[in-house]
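> no sequence for this one, just the structure:
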């Protein structure tokens, strides 16, 4: 699964970590198309290299506008998915996509690593976006203003 996706794996954890709540993904991207699907997966990787699924989430770029007045904004960035709030990507211009993964509560033991996998499609579950023409060529920006995740860590 991970071999077909862009994956970032942490160093081994030095102590147990409890992740409880909504993981928030922040992607700073540039695309050659006006729309696209973005998928993120969070995994725990055992010391022997076996990965264990923790949670996932997805966002269609067209729906990236954060719904500031959502009654659920305490749970992380929300999106209305309304036509009036649609924001097509501008090819060649950077855009920020912020979305939550499904909520979790998991204790990841010391010695494990955390892995984030990113993908632009999930053909077993979702249709490709856009459905016509060439698939988008994506650039994920790195550095201080680049891509990152917020983990809801519960301190012991």
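Looks like it came in fine. Keep in mind it's a predicted model, so treat the numbers as computed, not measured.
> C-alpha only now, for contacts and for neighbours.
Fine.
> and the residue sitting nearest the centre point of the chain, which of the three is it?
When C-alpha atoms, centre = their mean is applied to the chain, the residue found nearest the centroid is residue 40 (3.5 Å). Secondary structure for residue 40, judged by DSSP: H, G, I helix; E, B strand; the rest coil, is strand.
> let's bring in a second one:
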């Protein structure tokens, strides 16, 4: 049976949708795949039902608004009754490239990514927060080792999440009475204009910012981040957040990854860190991104402790005492953190 799969760049379930689509495309009969379609809009999870033109305070162009109930109805009539294929589904995969504010088609999800660009993270002496940021560079250079802490007993992030926000200042949820500061929602992309958990990183992570881009950068696909670190505990939970910072200072979510380092191989195995030894870490589970980052904007990357009132405090592999973990990210040129940005058309 053909399928019509619909997700969004800011959908917290996009990872599962895209994984299932890839498995379906790889294993279903060719004629069934040829009759199936994937739509990746700019929406969050609620938006995948109705196709609105806004997520939280981030407003898209008019083409982002799609009558998804009508699209589903017309597609079912096509599949079941032989009615014409909806004009919108002109290609196997349809992607809304935010920033360009239009739809592009591709014969497959893999074909939407046409190249890649590497950027290296450069450290500076000091706290490496937003006001003392490291850099996102085009080349790898030597820099000092950068250190931050992950404390399961540190309640600063929890207190931030409990601060009330005025109505209309963030994504509305049917499960909460008012918009929340939520690390999990920020990580998932549901709150795409909030950078609170980067701005208030305060020793719990590292921030890197590029100079203004000299030309547009069309990011389409799953980014990766490769780095070397030393941790004094056998495990730790880390988050990576990537934002576009526009010329007027606004922050727009691009992608994120969340990784328990003992699970870094992404194959179901557990491989504990050896405390005090350098370990190569690959963040290879980033959310799918499809956005044109305009010239004049900057890229901001934050690597931080993953902590939230919506997550169980993790004791770093030592539940008896749940110690503070100290993480050192190495920045010599040979082991400088490398951000891989997938590129596409749009």
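Arrived safely, thanks for sending. Worth saying up front: this structure is predicted, and the values here are computed from it rather than measured.
> before we move on, the earlier item: which residues are in contact with the residue nearest to the centre of the first structure?
When the contact criterion is C-alpha atoms under 8 Å, 6 or more residues apart in numbering, the partners of residue 40 of the first structure are 25, 56, 57, 58, 101, 116, 117, 118, 119.
> and in the second structure, which of these remain?
Shared with the second structure under both residues aligned by TM-score structural alignment, their matches' C-alpha atoms under 8 Å, the contacts from those are 56, 57, 58, 116, 117, 118, 119.
> now for the last one: what does it line up with in the second structure?
In the superposition onto the second structure, residue 119 of the first structure corresponds to residue 304 when matched by TM-score structural alignment.
> got the contacts of residue 40 of the first structure as JSON lines, with secondary structure and distance to residue 8 of the first structure columns?
Written out in JSON lines, the entries for the contacts of residue 40 of the first structure read as follows (DSSP: H, G, I helix; E, B strand; the rest coil; distance: C-alpha to C-alpha, whole Å):
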{"residue": "25", "secondary structure": "strand", "distance to residue 8 of the first structure": "13"}
{"residue": "56", "secondary structure": "strand", "distance to residue 8 of the first structure": "15"}
{"residue": "57", "secondary structure": "strand", "distance to residue 8 of the first structure": "16"}
{"residue": "58", "secondary structure": "strand", "distance to residue 8 of the first structure": "17"}
{"residue": "101", "secondary structure": "coil", "distance to residue 8 of the first structure": "16"}
{"residue": "116", "secondary structure": "strand", "distance to residue 8 of the first structure": "5"}
{"residue": "117", "secondary structure": "strand", "distance to residue 8 of the first structure": "6"}
{"residue": "118", "secondary structure": "strand", "distance to residue 8 of the first structure": "9"}
{"residue": "119", "secondary structure": "strand", "distance to residue 8 of the first structure": "12"}
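> Among the residues you listed, which one is most surrounded by other residues?
residue 25 (23 neighbours; other C-alpha atoms under 10 Å).
> Alignment lookup: it to the second structure.
So residue 25 of the first structure corresponds to residue 225, using TM-score structural alignment.
> residues in contact with its match?
With contacts defined as C-alpha under 8 Å, 6+ apart, residue 225 of the second structure is in contact with 282, 283, 284, 337, 338, 339, 340.
> Once you drop chain neighbours, what's closest to the third one?
The spatial neighbour of residue 284 of the second structure that comes closest, neighbours along the chain excluded (C-alpha to C-alpha, 6 or more residues apart in numbering), is residue 224 at 5.1 Å.
> same question, the fifth one
Excluding its sequence neighbours, the residue lying closest to residue 338 of the second structure (C-alpha to C-alpha, 6+ apart) is residue 120, at 4.5 Å.
> all strands for the stretch 151-300 of the second structure, in order.
Along the stretch 151-300 of the second structure, counting by DSSP state E, counting those that start in this stretch, strands occupy 205-210, 217-221, 224-231, 237-245, 251-260, 278-283, 289-293, 298-305.
> The longest one vs strand 217-221, what angle?
Interaxial angle, strand 251-260 of the second structure versus strand 217-221 (axes from the mean of the first three to the mean of the last three C-alpha atoms, to 10 degrees): 40 degrees.
> can you check the third one too?
Calculated by the same axes, to 10 degrees, strand 224-231 of the second structure forms an angle of 80 degrees with strand 217-221.
> average offset between strand 224-231 of the second structure and the first structure?
Once the two structures are superposed, the average separation between strand 224-231 of the second structure and the matching residues of the first structure is 0.8 Å (mean C-alpha distance after the TM-score superposition for the first structure).
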